[in-house]
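1. predicted model follows, preceded by the sequence.
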Amino acid sequence: MNLNLKGALVAFFSLFIIGASQAQSINKSKFGKGLQFIAADSSFSLKFSTRFQMLYQGAINNSAEQLEDRFLIRRARLKFEGFAYTPKLEYKIELGLSNSDIGNDDPARFNNADNIILDAVAMWNFAPGWELWVGQTKLPGNRERIISSQKMQFVDRSLLNSRFNIDRDAGIQLHHVHNFGTTVVRESGSISMGEGRDITVNNAGGYDYTAKVEVMPFGEFEGEGAYVGSDIYREETPKLAVAAAYNFNDNASREGGQLGDFLVDQRDLSTLFVDYMFKYRGFSSMGEYANKKAPDGPVVLRTDEGLVDETFVTGNAFNIQAGYLFPTNWEIAGRYTTFNPEKVTNIRSQEQYTLGVSKYIVGHSLKVQGDVTLQDQPNRENTYLFRLQMEVAL
């Protein structure tokens, strides 16, 4: 996406917000909650918020002569949400402006738009406990991916997520929630394109199908905390969420299904996720398991020497993390991740050990996080990763 288009978007939305603020009364606005407007006739509402992450990261191993490091804007987002016509019809639009958000697909080769649109979805509460979502947003996959990048316990998500998550897609989703006494059960399902966000070409291969069930035996978490990193609400009673999700991508075209390079051939991909979240009085723990398969084999292209040139990413991964938030709003957390790709893919397995420290100044809206990761790969020297990040969300 070129700079002129970025500038035009920023200018447009700035003028829009200024005009709205002059025409409507501002209410419920405070740090971290955005600007909120409600029409005089209550026919619509708008909440505008923005956020960015400034990141320093470095890497070094025992034989390296110097540290490889850089500063970057990891994320820069604009978000619009509210209701239209009736409070039962909500919407959400989220735009990503940083290079890390937009991605690096090659429009000349794949005829894809820049990935500036993260979310553009309408959510209709058509009956008690039922919602129909239409548009582009996150699929009901693994917990770590659904947790907002603003609300993570560490600087960034784990290796399990980067290798196996099913990310965002365009299509429809159906969500249902009901109670059995104190137990809360959530079911969700989706049918989507299967090629990921902001794709402008016709559907390639088949569609993508996802189903998920989540159980909270001790009731809802405070502040939707089942999808918030760290126990920032300090649950007064133990809270647990356990979920399982299954995704089938019919004739996937990209190496990760919704993510990664487009390959020369297609494969069916099936992915299983199992996860949990537990919180109690400042202590939190989350664990996930992912398993992705290609029944017809993941490798689609080899070199003349027989080496793997193009392959889907298949195999399994496990991630577990835990942390304790002190009354001073400092948190110490640890994470262990193992990534085990199928041998035929010729992708290296990895183990990662991460120690993180966070200071929550205004919850997840203003915080500073740092972590150190030991990355262990077979037949390679250990690598040490260092990251320090500041989050500002208005």
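-> Here it is on my side, so go on. Numbering: from 1, shown residues only.
2. rest of the way, CA atoms for contacts and neighbours
-> Noted.
3. can you show me the helices along the stretch 151-300 of the chain?
-> Assigned by DSSP state H, counting those that start in this stretch, the helices in the stretch 151-300 of the chain fall at 159-164.
4. list the helices and strands the helix or strand hosting residue 309 packs on?
-> Per DSSP states H and E: residue 309 is located in strand 308-311. In this structure, strand 308-311 makes packing contacts with strand 262-280, strand 299-302, judged by 3 or more C-alpha pairs under 8 Å, 6 or more residues apart in numbering; DSSP states H and E.
5. after it, which helix or strand is next?
-> Per DSSP H and E, the first helix or strand lying C-terminal to strand 308-311 is strand 315-325.
6. specify the angle between that following strand and strand 262-280 in degrees.
-> Strand 315-325 runs at 30 degrees relative to strand 262-280, counting by axes from the mean of the first three to the mean of the last three C-alpha atoms, to 10 degrees.
7. which one's the longest helix in the chain?
-> What stands out as the longest helix in the chain, according to DSSP state H, is helix 3-23.
8. how is the closest residue to residue 372 other than its chain neighbours assigned, secondary-structure-wise?
-> Distances taken as C-alpha to C-alpha, 6 or more residues apart in numbering put residue 386 closest to residue 372, at 4.8 Å, once the chain neighbours are dropped. Three-state call for residue 386 (DSSP: H, G, I helix; E, B strand; the rest coil): strand.
9. hang on, the earlier thing: got the contact list for the longest helix of the chain?
-> Residues from elsewhere that reach helix 3-23 (C-alpha atoms under 8 Å, 6 or more residues apart in numbering): 37, 48, 97.
10. same thing with stretch 124-141?
-> Identification of contacts with stretch 124-141 by C-alpha under 8 Å, 6+ apart yields 88-90, 118-123, 146, 165-178, 188-190, 197, 210-212, 245-247, 273.
11. could you tell me how many residues sit around the nearest residue to residue 178 once chain neighbours are set aside?
-> Residue nearest to residue 178 in three dimensions, not counting chain neighbours: residue 185, with 5.5 Å by C-alpha to C-alpha, 6+ apart. For residue 185, the number of neighbouring residues by other C-alpha atoms under 10 Å comes to 20.
12. for residue 242, see how far away residue 185 is.
-> 10 Å (C-alpha to C-alpha, to the nearest Å).
13. go on, residue 10?
-> Separation of residue 10 from residue 242 (C-alpha to C-alpha): 40 Å.
14. please apply the same query to residue 88.
-> For residue 88, the distance to residue 242 under the criterion C-alpha to C-alpha works out to 28 Å.
15. neighbour count: the two, which is higher?
-> A count of neighbours by other C-alpha under 10 Å puts residue 242 above the other of residue 88 and residue 242, at 20 against 14.
16. which parts of the stretch 151-300 of the chain are strands?
-> In the stretch 151-300 of the chain, strands defined by DSSP state E, counting those that start in this stretch lie at 168-180, 183-192, 208-216, 239-254, 262-280, 283-293, 299-302, listed in chain order.
17. second structure follows, compare the two:
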Amino acid sequence: MKFKWKLLPAIWLLASTCIYAQEIVNNSFGNGLINITARDSSYSLKFAARFQSLYTSEWDFPEDYSLKNGNSNILIRRARLKFSGFAYSPKLKYKIELGLSNNDISGASEYTGNAPRYILDAVLFWNFYRNFELWVGQAKLPGNRERLISSANMQTVDRSLVNSRFNIDRETGIQLHHFFYLGENVLFKEAISVSQGEGRNVTTGNFGGYHYAARAEILPFGNFNDYSGADLHREKNPKLSVGASFSHNEDAVRTRSVAGAYILNDTGLYHTNINTWFLDLMFKYRGLNILAEAARRTADDPVAVNSDGTPTGEIVQVGDGFNVQAGYVFKNNYEVVGRYTGINLENRYFNQGIEKQYTLGLSKYIVGHKLKVQTDLSFNDFQQDAEDGLMYRLQVDIHF
């Protein structure tokens, strides 16, 4: 049979693909799928991927202790692609994080071009002088600690209700970060930011003023991994980080400052100044981890009104919240976690009043936070007309 030379390029491509598919790399699990540094050291690239598979089951739990109106759901809670490295100089770093799950990209509106919100982070970090670093682009703002902890590094299935009600999330703008030591161990960190004010991936704005945020932290016993849940390193000495943040969103147009529904009246968007405060701490010692946060939001005029003064029905979610959780990691890398969360949205604006949640969780860290199984059971205590409820969750998290 006569050989068909035209097939040679295809054979070569197939053979080379098979060869590279079998290539053994030096990377280990959890350190990224691809790690590249240019021969001339002009850039580097690290590519990683992760996802969370979540099962949730919920029931009403009235006073007679019977379970009613149960429902369940299985979904991909998060699915992310992450790119990071440096460009031109090690002092100029970058991070890109894309969200692919429905939860990651939800929230499209006319103000985001009615398009899925794929971009989570797209930011440059420039270490321009000593301990000063300038951030430019879209990233998490210097808000509450629980939000700043990556969803890949949580010691619970998900963040608390305090975070979901009060956090200031991500926005596009500029941030300035700095740190310094007082003596040998006492570490201070500071950060300030100026951003657009309407949340992430906004394509139409700025509608009001800008959003200003600031954060300060003190670590009195030295630096440690204070932005990761669970004391997987089993700190030999007590470690503590105490932080405080403040956010002022001038002429904000959404019910939760940079999140929530857009507030409309008969002339267009309703504007009001919104302030948010946070106070938090992280403590770790010999497998014990404690995280506590308090939050408060106020607004100059929380009840939206039309031009004639009549209420529109839209209200800024003002009030306060408190969350405390503690966990202990055993030597076999199982962790038991307990959490209490209390939310108090001001009764004069909201019918739901006080909401409390009690959570008991269990985690198994197979490869630290890179491969883990987490489960929890929560009791939701509503003080008004709503039925109390139970919620069970089981989640598998993998991070290459």
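-> Ah, there it is. Note that the coordinates shown come from a computational prediction; the quantities given were computed from them, not determined experimentally.
18. what number of residues lie near the residue nearest to residue 372 of structure 1?
-> Burial of residue 386 of structure 1 is recorded as 16 neighbouring residues (other C-alpha under 10 Å).
19. that one maps to what in structure 2?
-> By TM-score structural alignment, residue 386 of structure 1 lines up with residue 392 in structure 2.
20. quick one: contacts for that match?
-> Applying C-alpha under 8 Å, 6+ apart, we find residue 392 of structure 2 in contact with 56, 57, 58, 375, 376, 377, 378.
21. apply 6 Å and report the result again.
-> Contact partners of residue 392 of structure 2, counting by C-alpha atoms under 6 Å, 6 or more residues apart in numbering, are 56, 57, 376, 377.
22. those in strands, which ones?
-> Judged by DSSP state E, strands contain the following of the contacts of residue 392 of structure 2: 56, 57, 376, 377.
23. top of those by neighbour count?
-> Neighbour counts for these (other C-alpha under 10 Å) peak at residue 376, which has 21 neighbours.
24. was I right about that one contacting residue 393?
-> Yes. Between residue 376 of structure 2 and residue 393 a contact is recorded at 5.5 Å, counting by C-alpha atoms under 6 Å.
25. need the overlap of contacts for residue 185 and residue 242 of structure 1.
-> Residues touching both residue 185 of structure 1 and residue 242 by C-alpha under 6 Å, 6+ apart: 214, 215.
26. okay, which residue is most central for structure 1?
-> Ranked by distance to the mean C-alpha position of structure 1 (C-alpha atoms, centre = their mean), the top residue is residue 145 at 3.5 Å.
27. so which strand or helix has the aligned partner of that residue in structure 2?
-> In structure 2, residue 145 of structure 1 lines up with residue 147, judged by TM-score structural alignment. When elements are assigned from DSSP H and E, residue 147 of structure 2 belongs to helix 145-148.
28. ok, back up a step: which outside residues touch the following helix or strand past the longest helix of structure 1?
-> From helix 3-23 of structure 1 onward toward the C-terminus, using DSSP H and E, the following helix or strand is strand 35-38. Applying C-alpha under 6 Å, 6+ apart, the external contacts of strand 35-38 of structure 1 come out as 26, 29, 45, 46, 47, 48.
29. ChimeraX command for the buried members of the residues you listed?
-> Provided next is the ChimeraX selection string for whichever of the contacts of strand 35-38 of structure 1 are buried by 16 or more other C-alpha atoms under 10 Å:
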select :45,46,47,48
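30. and stretch 244-253 of structure 2, how far from the chain's centre?
-> Relative to the centre of its chain, stretch 244-253 of structure 2 is centred 18 Å away, using C-alpha atoms, centre = their mean, to the nearest Å.
31. let me fix that: stretch 291-302 of structure 1
-> Taking the mean of its C-alpha atoms, stretch 291-302 of structure 1 sits 24 Å from the chain's own mean (C-alpha atoms, centre = their mean).
32. distance to residue 356 of structure 2 added to the ones in strands among the contacts of residue 392 of structure 2, as JSON lines?
-> As requested, these are exported to JSON lines (distance: C-alpha to C-alpha, whole Å):
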{"residue": "56", "distance to residue 356 of structure 2": "19"}
{"residue": "57", "distance to residue 356 of structure 2": "19"}
{"residue": "376", "distance to residue 356 of structure 2": "16"}
{"residue": "377", "distance to residue 356 of structure 2": "14"}
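33. which two in those are spaced the farthest apart?
-> The most widely separated members of these are 57 and 376, with 10.8 Å between them, by C-alpha to C-alpha.
34. pretty sure residue 60 of structure 1 sits against residue 384.
-> Yes. Between residue 60 of structure 1 and residue 384 there is a contact under C-alpha under 6 Å: 5.4 Å.
35. quickly note the distance from the residue nearest to residue 178 of structure 1 to residue 173 of structure 1.
-> Separation of residue 185 of structure 1 from residue 173 of structure 1 (C-alpha to C-alpha): 17 Å.
36. residue 390 of structure 1 now?
-> When C-alpha to C-alpha is applied, the distance between residue 390 of structure 1 and residue 173 of structure 1 equals 33 Å.
37. how near is residue 9 of structure 2 to residue 154 of structure 2?
-> From residue 9 of structure 2 across to residue 154 of structure 2, the span is 49 Å (C-alpha to C-alpha).
38. and what of residue 209 of structure 2?
-> Remark: distance between residue 209 of structure 2 and residue 154 of structure 2 (C-alpha to C-alpha) = 34 Å.
39. more neighbours: which of these two?
-> When neighbours are counted by other C-alpha under 10 Å, residue 209 of structure 2 and residue 154 differ, and residue 209 comes out ahead with 20 against 17.
40. map that one onto structure 1.
-> In structure 1, the residue equivalent to residue 209 of structure 2 is residue 206, according to TM-score structural alignment.
41. nearest residue to its match other than its sequence neighbours?
-> Take residue 206 of structure 1 and drop its neighbours on the chain: the residue closest to it by C-alpha to C-alpha, 6+ apart is residue 250, 4.6 Å away.
42. list the contacts of the one you found.
-> Residue 250 of structure 1 is in contact with 206, 207, 208, 268, counting by C-alpha under 6 Å, 6+ apart.
43. go again using 7 Å as the cut-off
-> 205, 206, 207, 208, 268, 269 (C-alpha atoms under 7 Å, 6 or more residues apart in numbering).
44. and what of residue 390 of structure 1?
-> Applying C-alpha under 7 Å, 6+ apart, we find residue 390 of structure 1 in contact with 53, 54, 55, 367, 368, 369.
45. could you do residue 60 of structure 1 as well?
-> Each residue near residue 60 of structure 1 by C-alpha under 7 Å, 6+ apart is listed here: 67, 68, 383, 384, 385.
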